[in-house]
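> Please find the sequence and the predicted model below.
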Amino acid sequence: MLITLINGELNIQYIDRYIFILLILMIPFNSLADAGSCDIFEVIDCDKNVVSPKEKKGKWILGVGLAHAHGVPDYIGSDESRNLTLPLPYILYNGPKMKISSSGINRKLFHHDKLFVSLSLSGAIPVDSDKNQARKGMDDIDAVFEYGPSFKYFLQGNNKADSALFIDLNFREARTLKLDSLNFSSSPSVVFRKKLQQDYFMGQVSMSSTFKFEFVSDKYAQAFYGVDEAFETATRESYKAEGGYAGIRFNSSLRWQRDNQIVSLFFAYSDISAAKYVSSPLVKVTSHTLFGGSYFWLFD
């Protein structure tokens, strides 16, 4: 059984959300896809932009870990949030032609050292409307998974370099777990990573930062921010959400590794003040900040 801590108390009320999060983290490994964007959970070492000092060509590295995130919103724009604690896997393979991790598979395109192609995988956790004041009485928001091509072009370094700067262009189809189509989403990103040359506390230190713009379809925006006339109340007007520009996201992480242990601290910020759907009555705040940490133990 998966046990979670919410606001410091033992709780299994949100176990369905956490199972979905774990699926999002595990699907890339099972399907050889690339979780280039795991939304707010990208910061929990989901997208391993930092090169591990234990990497050796042709060798699998497996491990387990635990992560805690403080201030995770029910959905971007909600003024209600949760603290999450959950277990995570660590999966890494550095082959001669491709790299596989829990963030997926990366391969050179046309044998070009600067251009890599992969599959981008992302998702959104489900929302129980009865437990969110703004959505009370409305239909629940189903969990969403997204998949599609991703092209990474390295301005500095390459996919295996300790320090690198690259652009990630992706376009994903979005569907609920019931397989209802939400059309598409996209999050073109700029990613920077660097491994410090000097050791600190007898371990190697790396940092990674990602800045991205979000775009979604009309159907995607309506699923999260639209209000049908049937759910209109005295304080919640009906609203037809439009897709298009959906705000910015920024996350940054600091990672320390010594032998088989990895400790990461992460920070994430999102802003939807200029999003097309910002006038929705379901948007209560236009920015979010979350932070937390993770710990991984790698098997020999």
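Here it is on my side, so go on.
> only C-alpha atoms for contact and neighbour calcs from this point on.
OK.
> what about residue 221, neighbour count?
Residue 221 has 21 neighbours, counted by other CA atoms under 10 Å.
> list the contacts for the nearest residue to residue 109 once chain neighbours are set aside?
Leaving aside its chain neighbours, residue 109 sits nearest to residue 116 (5.0 Å; criterion: CA to CA, 6 or more residues apart in numbering). When contacts are counted by CA atoms under 8 Å, 6 or more residues apart in numbering, residue 116 is found next to 106, 107, 108, 109, 151, 152, 153, 159.
> Kindly report the same for residue 267.
Residue 267 neighbours (CA under 8 Å, 6+ apart): 43, 251, 252, 253, 289, 290, 291, 292.
> before we go on, here's another structure to hold up against the first:
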Amino acid sequence: MNDAHHLRAWLALTSALAAALAALPVRAESDQGGPRRPLWELGVGAAAVQLPDYVGADVSHHYRLPLPFFVYRGQWLRADREGARAVLIDTPDWALNLSAHASAPVRNHDNPARLGMADLPATLELGPKLSASVWKAADGSARLDASLPLRAVIGLKRGAPVLGTVLTPTLNLDLPRWSSGWNLGLQVGPKWGSQRLHGHFYGVSAVDATASRPTYTARSGYAGWQAVAAVSQRFDRTWVGAFVRHERLEGAAFADSPLVRQRQAVSAGVAVVWVLARSDEEARSDD
């Protein structure tokens, strides 16, 4: 694997872990403005994550990797446990952001189902996300939010086109004082994808067909559902987090693809971060 491929893989994996750990933002603030933290923080960490090659694959890989840590709590640009995003509208009850997500590459010589096919590049997802508050406990001990992200999926390789679009509405239950200082977040929701995106992951062309892998044309539509649980705790200059994600493909538009070897997938990861530097200036914090 060349240096550029190593870099793309590392960036995608760190983004995938950070996004999974951040998928469930724990909002501990009150309606009066919430706690204040440094405007920016910079640190380093270590992470371990187990990821399937793609949802439906029967091959997973375990990765250990360094984890860069950067938080910026600006008014219009933010980078925190909800991911990097541009804040277009932010009110106590709803928000509109431009958000990003990423996925890891797949090297097909490590995956028997895709043996002989082209590698799948790491991807970057960009698009708007509308979030709304559904319910809040009066004492701030729980919060239920709904979010509607619609993102374009871009392959991270030279000359890669837009691979399609994905829609992932979710419900997020946040319990910021769950147990002994630990925050707990629970997320669940379905997924839909475009025909081009499903074809990228699950289609089989005539060139790639074999006796055990017939040609297959994927359709757009329902892409299964996922549920995520995440825990985290902040100890002044140390942050600890972990997540587990379960995905199922029953009823998915591409469930009968020969590249779908199983109809469920489990991902998990843990991370520890040490904050090395932070600003004197403070800003309202959602984490």
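Received, thanks. Just so it is clear, the structure is predicted and the values come from calculations on it, not from any experiment.
> Would you pull the TM-score for this pair?
Scored against TM-score structural alignment, normalised by the length of structure 2, the superposed chains reach a TM-score of 0.82; 265 aligned residues with a CA RMSD of 2.8 Å.
> Distance of the equivalent of the residue nearest to residue 109 of structure 1 over in structure 2 relative to residue 86 of structure 2?
Aligned against structure 2 by TM-score structural alignment, residue 116 of structure 1 finds its counterpart in residue 95. Distance of residue 95 of structure 2 to residue 86 of structure 2, computed by CA to CA, to the nearest Å: 11 Å.
> now residue 202 of structure 2
32 Å.
> quick one: which of those two has more around it?
Legend: neighbour count by other CA under 10 Å for residue 202 of structure 2 and residue 86, higher for residue 202 (23 against 18).
> who's in contact with the counterpart of the more buried one in structure 1?
Residue pairing (TM-score structural alignment): residue 202 of structure 2 is matched to residue 225 of structure 1. If a contact means CA under 8 Å, 6+ apart, then residue 225 of structure 1 has 239, 241, 277, 280, 281, 282, 283 as its contacts.
> Please flag which of these sit within helices.
Here DSSP state H is the test, and the contacts of residue 225 of structure 1 give no hits in helices at all.
> List just the nearest of those residues to residue 57 of structure 1.
When the contacts of residue 225 of structure 1 are ranked by distance to residue 57 of structure 1 (CA to CA), residue 277 comes first, at 46.4 Å.
> Now the closest one: closest residue in space, sequence neighbours ignored.
residue 241 (5.4 Å).
> Surely the one you found touches residue 228?
No. The pair residue 241 of structure 1 and residue 228 fails to qualify as a contact (CA atoms under 8 Å) at a distance of 10.1 Å.
> Quick one: map residue 291 of structure 1 onto structure 2.
Counting by TM-score structural alignment, residue 291 of structure 1 corresponds to residue 268 in structure 2.
> neighbours of residue 132 of structure 2, just the number please.
Counted with other CA under 10 Å, the neighbours of residue 132 of structure 2 add up to 17.
> any idea what it aligns with in structure 1?
Match for residue 132 of structure 2 (TM-score structural alignment): residue 153.
> part of a helix, is its match?
No. With DSSP: H, G, I helix; E, B strand; the rest coil as the criterion, residue 153 of structure 1 is located in strand rather than a helix.
> Which helix or which strand is home to the residue nearest to it when sequence neighbours are not counted?
Using CA to CA, 6+ apart and skipping residues adjacent in sequence, the residue nearest residue 153 of structure 1 is residue 115, 4.6 Å away. Using DSSP states H and E, residue 115 of structure 1 sits within strand 112-124.
> Superpose on structure 2 and give me the mean offset of that strand.
Overlaying structure 2 shows strand 112-124 of structure 1 at a mean distance of 1.6 Å from the equivalent residues (mean CA distance after the TM-score superposition for structure 1).
> Now do that strand: distance to the chain's middle.
From the chain centre to the centre of strand 112-124 of structure 1 is a distance of 14 Å (CA atoms, centre = their mean, to the nearest Å).
> what's the burial count for residue 22 of structure 2?
Count around residue 22 of structure 2 with other CA under 10 Å applied: 22.
> Please apply the same query to residue 250 of structure 2.
By the criterion of other CA under 10 Å, residue 250 of structure 2 has 16 neighbours.
> does it sit in a helix, a strand or a coil?
For residue 250 of structure 2, the assignment made with three-state DSSP gives coil.
> Cross-check the contact I'm expecting between residue 11 of structure 1 and residue 82.
No. Judged on CA under 8 Å, residue 11 of structure 1 makes no contact with residue 82 at a distance of 11.8 Å.
> which residues in structure 1 form helices?
15-31, 218-225.
> any idea which of those helices is most buried?
Highest mean neighbour count among the helices of structure 1 (mean count of other CA atoms under 10 Å): helix 218-225, with a mean of 21.
> mind listing what residue 169 of structure 1 touches?
150, 151, 152, 187, 188, 189.
> Could you see which of these carry over to structure 2?
Contacts from those that recur in structure 2, judged by both residues aligned by TM-score structural alignment, their matches' CA atoms under 8 Å, are 150, 151, 152, 187, 188, 189.
> Check the spacing between the closest residue to the third one other than its chain neighbours and residue 219 of structure 1 real quick.
What sits nearest to residue 152 of structure 1 in space, not counting adjacent residues and going by CA to CA, 6+ apart, is residue 168, at 4.5 Å. From residue 168 of structure 1 across to residue 219 of structure 1, the span is 24 Å (CA to CA).
> Repeat that for residue 134 of structure 1.
20 Å.
> next one: residue 22 of structure 1
In terms of CA to CA, residue 22 of structure 1 sits 26 Å off from residue 219 of structure 1.
> so what's the aligned residue in structure 2 for residue 128 of structure 1 up against?
Aligned by TM-score structural alignment, residue 128 of structure 1 pairs with residue 107 of structure 2. Contacts for residue 107 of structure 2 (CA under 8 Å, 6+ apart) come out as 119, 120.
> Just give me the neighbour total for the counterpart of residue 76 of structure 1 in structure 2.
If you follow residue 76 of structure 1 across to structure 2 using TM-score structural alignment, you land on residue 55. Neighbour count of residue 55 of structure 2, defined by other CA under 10 Å: 26.
> cool, and residue 298 of structure 1?
Residues within reach of residue 298 of structure 1, counting by other CA under 10 Å, total 17.
> What count of nearby residues applies to the alignment partner in structure 1 of residue 232 of structure 2?
Residue 232 of structure 2 maps onto residue 255 of structure 1 when the alignment is built from TM-score structural alignment. Other residues near residue 255 of structure 1 come to 22 when the count uses other CA under 10 Å.
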